[in-house]
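Enquirer: pasted the sequence and its predicted model underneath.
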Amino acid sequence: MITIYDIAKRANVSPATVSRVLNGYPDVSQKTREKVQRITAELGFQPNAAARGLATKRSWTIGVFFQDHVNSGFKHPFLHDVLSSFKDVMGGRGYDLLFFANHTLEGAQDSFAGRARHRNVDGVLLLGVPRTEPTLDTLVGAGIPCMSVDLDLFGPRAGYICSDNKGGANLAMNFLAERGHRRIAFIGDRFSTKPGHDRLLGYQESLHRHGLVFHNQWISYGDFTEDGGKSAMKQMLELDERPTAVFCAGDMMAIGAMGAIRESGLEPGRDISVIGFDDIAYAKYLNLTTIAQHKEELGSQAAVALLKLIEDPSQSPPVLTIGTELVVRGTVQPV
C-alpha cells in the first residue's frame, strides 16, 4: 500500500510537504507541487477522504442550492453553462459538489443553513434562488462562506456575482432606438429576480433617455419561458397600437415571441423586431439578435471568489459584475 511517506521519499521532501500539496495549501513552491503531484500520479496514490478531512478540518465539498421555477433542471440553457464552469474550477482544486434537492422530507432540516450544516459543506453556491426565499437570512447569518449568482446576497461571509443586466438592457434599447424604433415593448419577469428587475430598470431608463413613450400595455411578463414569451407577444399583437420592436429579458421569451409573430402571419425582424438577452446556444440557429452573457466567466469567477472566502476567513465578500455585449443577427431591422 502506497503512503505519503513513500511519496515523500521519492520526491525528497518531508511527509508534511506532501500532505500540504495533497490538501491544496498554497504555501508550497510550484516546482515542488508539480513534482509531488507527478510522483503521486505515477504511484497511483489515492488519499483517503476521511483522513484528508480530519487533517484540514474540511469536508472538501461545496453545497449547491439550484432552483429553477420552470422545472427545466440541468437542461436550463443558461444555468447549465454557469454550473459547468463552476464545477471545473472547484474540481481542479479538489472539491466535489453536493446538489441539494428542492424538497425535503417532512421534519428534516429545511433551511439552507440547516441543510448546509447537516452535510458539513465547506461553502455554498446559490443559483436560481429568488429574493423571496424565506430562509436566506439564516444562511447569511450562519457564517458559512457563500456565493450567489444573480441574487444580491449580502453578509459577512456572503457575496454575489451577476451580469451587468441594466447595462445590457441599455445596449439592447440603444440598438433599437438607433434603428428608428419609437414604439418598443418589453417582455420581462414576474418572479422578482435581480436580473429581471435590473433589465426592466434599464428598459425604463432608456425610454426616458431617448425620449420614447412609456405604455403600460407595452410591458408584459413571460416568466423566462418560451410559452410565456409567446403568450405575452400574442397580447401585444392584439393592441390597436402595437409596438414595432420588443425587447425580451430572456432568449427563451424572445423565441416564444418570434413564434407568436410568425403565427400571426408576420415575420420577426421584417414586421416586428425582436431582441433577446442571454445568447443561449439556440439563439444563433434562430438568427436572434441578443445580449450575450458570459456564462462560463460567471461560473468560474463565482468559484474563485468562493474559494477565497473558504481559505481566508478575513476575506471581504465580493460583489462582482461581468460585462455583457450585443450580438447582432437578423431579428432587428430599421423602421
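Expert: Everything's here; your move.
Enquirer: all contacts plus neighbour counts: C-alpha atoms, from now on.
Expert: Will do.
Enquirer: mind listing what Ala169 touches?
Expert: The neighbours of Ala169, taking C-alpha atoms under 8 Å, 6 or more residues apart in numbering as the test, are Arg199, Leu200, Gly202, Tyr203, Ile291.
Enquirer: try 6 Å this time
Expert: Applying C-alpha atoms under 6 Å, 6 or more residues apart in numbering to Ala169 gives the contacts Arg199, Gly202, Tyr203.
Enquirer: in contact with the second one, which residues?
Expert: Contacts were defined as C-alpha under 6 Å, 6+ apart; by that measure Gly202 touches Lys166, Ala169, Asn170.
Enquirer: let's see that with 8 Å instead.
Expert: If a contact means C-alpha under 8 Å, 6+ apart, then Gly202 has Asn165, Lys166, Gly167, Gly168, Ala169, Asn170 as its contacts.
Enquirer: adding another structure so you can compare the two:
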Amino acid sequence: MVTIKEVAEKAGVSPSTVSRVISDSPRISEETKERVRKVMKELGYHPNAIARSLVSRTTNTIGIVMPRAADEVFLNPFFPEALRGIAKCTHQEGYCMLITTGNTDEEQLESLKTVVNGGRVDGLILMYSKINDPILKAVKKMHVPFVMIGRPPKKEDLDFVDNDNVEAAFNATEYLIRMGHRRIGLINGSLNLVVSIDRFEGYKRALKKYNIDIDESIITSSEFVQEGGYEGMKKILKSPKPPTAIITTDDLMAFGAIKAAKDMGVKIPQDISIMSFNNIPLSEFATPPLTSVEINAYTLGYEAAKIVIDKLKGRCSETVSKVLKTHIIHRQSIVENR
C-alpha cells in the first residue's frame, strides 16, 4: 500500500504538504497541488477517508431527507430522478450521500438526529416542503447547512431550489382553456405539501382570469401515487357534469387517472383530455402519450446539492433561492374542445 510519505518523497514536498493538498487547503499553491495530485495518481495513492475526516472534522457526506419511507417514495420516479442529479453533483465535488427515512415523522426525526448528532453528515437536503413540518423545525435548530427542494412553507429566509409552481399550473390551465376547454377538473397532491398548494393556486388564478367558476365536484387531492389518481378520476367522472379536461399534478397520478377512465369506458383524449406534471421518462410511453409539464427533476437535485456544497466549502454565504423554468411537453393526451 502506497503511503503519504512515499507520495511526499516523489513530489519533493513534506508529508504535511501532501495532507494539505488532500484537504484542498488554500495555503498551498495550485502548482504544488497539481504536482502532488499527479504523483498520487501515478502511484495509485488513495487518501484514507476516515483518517481524513478525523483531521478535518468533516465527513464529505450529504444527508438526504426523504418525505416518508424509501420504499414508498421510490414508487414515484420524481425522487430517483432528483437523486440522480444530487449524485452527479456530489460525485463531482467528492461527496457521498446518506439517505434518512422513516415510516412516521417520529421515526424520520429519530433517524435524522442520529446522523446529524453523530457527526455523520456535513449538510442536508430536504427533498420536499411541507406545512407545519416537525422535521424542518428540528433541522433549523441543528446548526447544519441545509437546502430544500421546494419553496419554504412560510416564505422564510432559507436556501431552496424549486419551480414557480403557481406560474406552471396557471400556464397549464390556460393552455387547456385556449384549447377550448371551459370545464377543467383537478387531481391534486396532498394539500399539506407546498407544491400542491402552489399548483392549486395557479389553477384557480387561470380560471379566474377567464371568468370560469370553480366547481369543487371536479377537484380532488390525495397522495402522489397511482391509486390517488385512479380514485380521483372515478370521483370526478361521477360528477353530474364531468369535465372535458383534467389536470393531474403528478404523472404517476395521471397513469392511475387514465386507467380509471378506461375502466369506466371513457376514452382519452376523445372524451376527456389530460394534462400532467413532472414529465417522468415513462410519460411518453403512456397510452396515449402524456402531455406533461417539464419541471426538470434532475436539475432540481443537482442545484440543491450545489447550493449546500457551496455553503460547506465557503463559496457562498448569502441565502440562495433558485427558481427553475418549466415548459409544457406536448403529446397526444389533449385535443381541442370546439
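Expert: Cool, got the structure. Predicted model only: the values in this text are computed from it and were never measured.
Enquirer: where does Arg20 of the first structure fall, secondary structure wise?
Expert: helix 15-22 (DSSP states H and E).
Enquirer: give me the contact list for the next helix or strand after that helix.
Expert: Of the helices and strands lying after helix 15-22 of the first structure in sequence (DSSP H and E), the nearest is helix 30-43. For helix 30-43 of the first structure, contacts defined as C-alpha under 8 Å, 6+ apart pick out Ile2, Ile7, Ala8, Arg10, Ala11, Val18, Val21, Leu22.
Enquirer: what segments of the second structure are helices?
Expert: 4-11, 15-22, 30-43, 49-56, 70-73, 78-92, 105-117, 134-140, 165-178, 194-209, 226-237, 251-263, 297-312 (DSSP state H).
Enquirer: need those in a markdown table (columns: distance to Ile125 of the second structure).
Expert: What follows is the helices of the second structure, written out as a markdown table (distance: least, C-alpha to C-alpha, whole Å):
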| stretch | distance to Ile125 of the second structure |
| --- | --- |
| helix 4-11 | 34 |
| helix 15-22 | 25 |
| helix 30-43 | 30 |
| helix 49-56 | 20 |
| helix 70-73 | 15 |
| helix 78-92 | 9 |
| helix 105-117 | 11 |
| helix 134-140 | 10 |
| helix 165-178 | 20 |
| helix 194-209 | 16 |
| helix 226-237 | 26 |
| helix 251-263 | 23 |
| helix 297-312 | 7 |
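Enquirer: ok, which of these comes nearest Ile219 of the second structure?
Expert: helix 226-237 (7.1 Å; C-alpha to C-alpha).
Enquirer: residues in the first structure aligned with that closest one?
Expert: Counting by TM-score structural alignment, helix 226-237 of the second structure pairs with residues 226-237 of the first structure.
Enquirer: pull out the buried residues from that stretch.
Expert: Glu226, Asp227, Gly228, Gly229, Lys230, Ser231, Ala232, Met233, Lys234, Met236 (16 or more other C-alpha atoms under 10 Å).
Enquirer: cool, stretch 265-281 of the second structure as well?
Expert: For stretch 265-281 of the second structure, by 16+ other C-alpha under 10 Å, it's Ile268, Pro269, Ile272, Ser273, Ile274, Met275, Ser276, Phe277, Asn278, Asn279, Ile280.
Enquirer: got it, and stretch 212-225 of the second structure?
Expert: Quick answer for stretch 212-225 of the second structure (16+ other C-alpha under 10 Å): Ser217, Ile218, Ile219, Thr220, Ser221, Ser222, Phe224, Val225.
Enquirer: so the fourth one sits right up against Ser196, yeah?
Expert: Spelled out, it's Thr220 of the second structure. No: contact status for Thr220 of the second structure versus Ser196: not in contact, 11.3 Å apart, counting by C-alpha atoms under 8 Å.
Enquirer: common neighbours of those two, please.
Expert: Both Thr220 of the second structure and Ser196 are contacted by Asn188, under the criterion C-alpha under 8 Å, 6+ apart.
Enquirer: the helices of the second structure: which one's closest to Ala245 of the second structure?
Expert: Of the helices of the second structure, nearest to Ala245 of the second structure by C-alpha to C-alpha is helix 165-178, at 7.4 Å.
Enquirer: now the closest one: buried residues?
Expert: Under 16+ other C-alpha under 10 Å, the buried positions of helix 165-178 of the second structure are Asn165, Val166, Glu167, Ala168, Ala169, Phe170, Asn171, Ala172, Thr173, Glu174, Leu176, Ile177.
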